[in-house]
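[1] Provided below are the primary sequence and the corresponding predicted coordinates.
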Amino acid sequence: MADSPLAGRVVIDLTSALAGPYATLLLAGLGARVIKVENPLNGGDQARGNAPYLSEDGLTLTRRSPRDMSVSMLVRGRGKQSVTLNLKHPRGREVFGDLVRRADVVVENFSAGVADRLGIGYDFAARLNPKIVYTSISGFGAQGGPGSGKAMDTIVQALSGLMATSGDPGGPPVRSGLPLADLTAPLFAVVGTLAALMQAERTGRGQHVDVSMLGALTSLVACEPFDALEAVGLPARTGPVMPRLAPFGIFPAADGWFAVCAPTDGFAHGLLKAMGREDLIEEFRTRDRRVERADRLHELVAEWSSARPLREILDLLTEHGVPAAPVRDPATAVRDPLVLEREEVVPLSHPRYEHAGELYGTGVPIRFSAARARLETPAPDLGEHNAEVYGGLLGYSEEHIRELAEDGVI
């Protein structure tokens, strides 16, 4: 991918699970050579053990053959090379150091302090390669966090305040089905990594990029003034509607659900016309009037829509210029011809089986006018590229590689 933005850059990927691997997936999609370092003693990235698996016969809940691969790895491992390396072995640090000398970036998502305890933290890497950009993604940042400091997506959703922004007033907290903490932190990590690479080009010095899942997600929660809303009597949690932007929310049709976003006068009046209720335009003429009467307005919309088929509702709203869309399930959404054409979602492929059960995974949702962003190769087997990386990139002899394998280093 010589025409990609990060062509020629080498990334050493020490990550596992989701947050770290998603960051390195994006870097791979932008053209970097991502070398995924996996522990040979525990089966590598824990995502390799996530059900379901893709087998020769299709999707299965359990692995039936060593050739089967988890769908998680099919998605997150694309565009990467896999090498095995036991970082706890006395010689593992030496091999890691050789990788660092030839790299531009290291990305890790160990718990805070683990990389330093292993002797492979930023200080070690910077001594070997002063220009290295060393990116850490952790639950609570380099300083650690409460309790054990262990962070799972749901824990971070709870701590960030996100769970208290969704659901009905007075109801229980609502966990987002999408692992937002695991997916938000890597986006900021990639931004930080690219910024640090630009600075390193200018100064000749790399640096440590430190991103926490809690900080990343809480920063997004802080983009909405929830505390200010409550101070003036507007609830932070409003269920399927948003009274301060009425008419705005999710409403039932006879055969499904749809979303409407009509906060402006023109959109709101268009909705009333689509409903055949021009007589209500004066009552709801201004935004302030609609906010004051939001409950009544939303009840009128739901009453009108619930007896009508979704297609009829959407046609009427489109005719009157009202922003609206059906609520789609994920399987339908990822097969949208528009996102497929733009390669924002792409078909998955298995490294050995010819089919992938018509499965789809994330692409690189960035289009360039003079570059390519694409995940070219399927996810690798554990240690598939040992010879290519250790022999080709590091220049180790076949005998040396064999010795390292026999000694349990790789």
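    Sure thing, it's come through. The shown structure was predicted, so the numbers you read here are calculated from the model rather than taken from an experiment.

[2] C-alpha only now, for contacts and for neighbours.
    Will do.

[3] report the longest helix in the protein, please.
    If you go by DSSP state H, the chain has its longest helix at helix 180-203.

[4] what does it rub up against?
    By C-alpha atoms under 8 Å, 6 or more residues apart in numbering, the surrounding residues in contact with helix 180-203 are 18-20, 22-23, 26-27, 104-105, 131, 133-137, 152-154, 156-157, 205-207, 209-214, 216-217.

[5] From these, list the buried ones, please.
    By neighbour count, with 16 or more other C-alpha atoms under 10 Å, these hold 18-20, 22-23, 26-27, 104-105, 131, 133-137, 153-154, 156-157, 205-207, 209-214, 216-217 as buried.

[6] After the helix or strand residue 25 falls within, which helix or strand is next?
    Secondary structure assignment for residue 25, by DSSP states H and E: helix 19-29. Proceeding N to C from helix 19-29, the next assigned helix or strand is strand 33-38, under DSSP H and E.

[7] could you say what helices and strands that following strand packs with?
    On a contact count with 3 or more C-alpha pairs under 8 Å, 6 or more residues apart in numbering; DSSP states H and E, strand 33-38 meets strand 10-13, helix 19-29, strand 80-84.

[8] in the helix or strand that comes right after the last one, what's buried?
    Counting by DSSP H and E, the element after strand 80-84 in chain order, helix or strand, is helix 92-101. Under the neighbour-count criterion of 16+ other C-alpha under 10 Å, helix 92-101 has 92, 93, 95, 96, 97, 98, 99, 100, 101 buried.

[9] those strands in the stretch 101-250 of the chain, which residues are they?
    Here the stretch 101-250 of the chain has its strands, by DSSP state E, counting those that start in this stretch, at 105-108, 133-138, 207-212, 248-253.

[10] Turn those strands into JSON lines, columns for distance to residue 11.
    Listed next are the strands of the stretch 101-250 of the chain as JSON lines, based on distance: least, C-alpha to C-alpha, whole Å:
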{"stretch": "strand 105-108", "distance to residue 11": "5"}
{"stretch": "strand 133-138", "distance to residue 11": "9"}
{"stretch": "strand 207-212", "distance to residue 11": "14"}
{"stretch": "strand 248-253", "distance to residue 11": "43"}
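
[11] pretty sure residue 340 contacts residue 346?
    Yes: using C-alpha atoms under 8 Å, residue 340 is in contact with residue 346, at 6.0 Å.

[12] More neighbours: which of these two?
    Per other C-alpha atoms under 10 Å, whichever of residue 340 and residue 346 has more neighbours is residue 346, with 21 against 15.

[13] dropping in the other structure now:
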Amino acid sequence: MAITFRNVYLFDLEASARQSHAAKNSKVKPGKKRKQKHRKRNEAVVPDPFELAREAEEAAQQKLLQDEMDAVGMAGMLPLSFGSTKQQTKPLSRRQTPQYITFDDDGEGVEVDPPVVPILRKRPLDEETPVEEDDAQGTNAAVLPPHKKPTRIHPSLQKYWAQRYALFSKFDDGIEMDHEGWFSVTPEVIAAHHATRIACDVVVDAFTGCGGNAIQLARTCRHVIAIDLDPTKIAIAKHNAGIYGVADRIEWIVGDSFAILPRLHHVDVVFLSPPWGGPAYLSQQKFSLQDMRMGRHDGIDLFKIATALTKDIVYFVPRNVDTKQVKLLQDPERDEVVEVEYNYLNHKLKTVTMYFGSLACRTYDADVEGSDVVDGEQDGDEDILCTVEEQ
């Protein structure tokens, strides 16, 4: 029995660029504004002699018109100018009350009451045609609007919102996620890497969540069986798969994987990505598979149930997992190899993936769309496989 370790470096340059661009557009640079205002205050205003002469001529004409209207008793009844004018430099001494007049047969002006103008109100929407929600999408109040930033984001989700394009490259096309999905969805480049290595006929995604892994598996496998206990998550995953155009290759099952897996047949690979317990798992020095609780079962029980279906298993676990527990998942009577893969994304260790059966140490095409895969040490060392024999 042997354990093989591999480092895989993935790069999602497109998502990083889009996130940086979005961050720049959302931030205002107050220093630049203050500098512009300061510059405006220091600019010297030089009067134009031609402009001063024109303003003096206009003032004289206005005075002449005012005197003529005062002479005929029509002061304030007619406008003295038309079109747009410059804002007056001095405020009016008092606000004039508008007058409404008519003329009698002798041409004398007579003041009358102002006309009554009816108030027009916006017509409300017809009550007979209410807007109905699509029941197929489920009713989850925690689903955040996909097209634009919500007016209020829960503080625990702020950093995940900034990483939305790393989770789904087509996020702006209408991707949906519930609260838990924001911190449990596999980054798309890592999910695509898994799908490239798994590439088979029939694969089971035992904990599909919002569909990140199932979508990528459907791009390399003929048939994907996606299972989740939460019907709302299945509805969200189905919606997201439709955006990527792979929903027709995925079979959706609402139920408990511990009860469904033993009833399946003719499965090539089982992909296990059970809940890690939320972001709190990072506070542990070592993440234990036995602490991964799913009802009365733990992470080791889950693996044993999956091995009854197939020996080719992919176990997706946190980056701080205790790799010594791999021995608890191996059959001591079988001479087999287990591959522990450390997944780096943009030079940061994100997750760990364990491959069992024929998937361990399999040669694969490392070209993943939208990413740059470097299979080896970060400094370019050629020897990337380190086989550790059991002592």
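    Thanks, I have the structure now. Just so you know, these numbers come straight off a predicted model, no measurement behind them.

[14] Would you give the TM-score for this superposition?
    Here the TM-score for the pair of chains, by TM-score structural alignment, normalised by the length of structure 2, is 0.27; 141 aligned residues with a C-alpha RMSD of 5.2 Å.

[15] tell me which residues in the longest helix of structure 1 are buried?
    Buried residues in helix 180-203 of structure 1 (16+ other C-alpha under 10 Å): 180-190, 192-194, 196-197, 199-200.

[16] circling back to that earlier point, out of the helices and strands packed on strand 33-38 of structure 1, which is closest to residue 268 of structure 1?
    Set against residue 268 of structure 1 and scored by C-alpha to C-alpha, those come closest in helix 19-29, at 39.7 Å.

[17] Which strands or helices does that closest one pack on?
    strand 10-13, strand 33-38, helix 71-76, strand 105-108, helix 180-203.

[18] Now do it against strand 80-84: the angle between them, please.
    130 degrees (axes from the mean of the first three to the mean of the last three C-alpha atoms, to 10 degrees).

[19] on that earlier part again, let me know which of the strands of the stretch 101-250 of structure 1 is the nearest to residue 69 of structure 1.
    Closest to residue 69 of structure 1 of those, according to C-alpha to C-alpha: strand 105-108, at 23.0 Å.

[20] Can you name every helix or strand that the closest one contacts?
    For strand 105-108 of structure 1, the elements it packs on are strand 10-13, helix 19-29, strand 133-138, judged by 3+ C-alpha pairs under 8 Å, 6+ apart.

[21] For residue 292 of structure 1, find the nearest of these.
    helix 19-29 (42.1 Å).

[22] my guess is residue 4 of structure 2 meets residue 388, correct?
    Yes: using C-alpha under 8 Å, residue 4 of structure 2 is in contact with residue 388, at 6.5 Å.

[23] who has more neighbours, those two?
    Ranked by neighbour count (other C-alpha under 10 Å), residue 4 of structure 2 and residue 388 place residue 4 first, with 19 against 11.

[24] In which helix or strand does residue 300 of structure 1 reside?
    Per DSSP H and E: helix 294-305 holds residue 300 of structure 1.

[25] got the angle between whichever helix or strand comes after that helix and helix 294-305?
    Sequence-wise, the next helix or strand downstream of helix 294-305 of structure 1 (DSSP H and E) is helix 310-319. Relative orientation of helix 310-319 of structure 1 versus helix 294-305 (the same axes, to 10 degrees): 120 degrees.

[26] for helix 310-319 of structure 1, which positions count as buried?
    Across helix 310-319 of structure 1, burial judged by 16+ other C-alpha under 10 Å covers 310, 313, 314, 316, 317, 318.

[27] Report all helices and strands that it contacts.
    So helix 310-319 of structure 1, by 3+ C-alpha pairs under 8 Å, 6+ apart, packs with strand 256-261, helix 265-274, strand 324-326.

[28] Switch those over to TSV; also include distance to residue 227 of structure 1.
    As requested, these are exported to TSV (distance: least, C-alpha to C-alpha, whole Å):
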stretch	distance to residue 227 of structure 1
strand 256-261	23
helix 265-274	27
strand 324-326	29
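
[29] among these, which is nearest residue 33 of structure 1?
    The nearest among those, by C-alpha to C-alpha, is strand 324-326 at 39.5 Å.

[30] Now do that closest one: everything it contacts.
    With contact meaning C-alpha under 8 Å, 6+ apart, strand 324-326 of structure 1 is reached by 256, 257, 258, 259, 260, 261, 310, 314, 317, 318.

[31] Now do the buried residues in that strand.
    Within strand 324-326 of structure 1, the residues that count as buried by 16+ other C-alpha under 10 Å are 324, 325, 326.

[32] can you put those in CSV and add distance to residue 38 of structure 1?
    Shown next, in CSV, are the buried residues of strand 324-326 of structure 1 (distance: C-alpha to C-alpha, whole Å):
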residue, distance to residue 38 of structure 1
324, 46
325, 43
326, 42
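
[33] Among these, which one lies nearest to residue 300 of structure 1?
    Distances from residue 300 of structure 1 to those, taken by C-alpha to C-alpha, are shortest for residue 324, at 16.5 Å.

[34] so who does residue 13 of structure 1 touch?
    Residue 13 of structure 1 is in contact with 21, 24, 34, 35, 36, 37, 106, 107, 108, counting by C-alpha under 8 Å, 6+ apart.

[35] Kindly recompute the last result at 6 Å.
    Residue 13 of structure 1 makes contact with 35, 36, 37, 107 under the criterion C-alpha atoms under 6 Å, 6 or more residues apart in numbering.

[36] most tightly surrounded among the helices and strands packed on helix 310-319 of structure 1?
    helix 265-274 (a mean of 21; mean count of other C-alpha atoms under 10 Å).

[37] Between strand 256-261 and it, find me the angle.
    150 degrees.

[38] after helix 265-274 of structure 1, next one along is what?
    helix 287-292.

[39] what helices or strands is that following helix leaning on?
    Taking 3 or more C-alpha pairs under 6 Å, 6 or more residues apart in numbering; DSSP states H and E as the contact definition, helix 287-292 of structure 1 has no neighbouring helices or strands.

[40] Now it: buried residues?
    Neighbour counts over helix 287-292 of structure 1 (16+ other C-alpha under 10 Å) mark 287, 290, 291 as buried.
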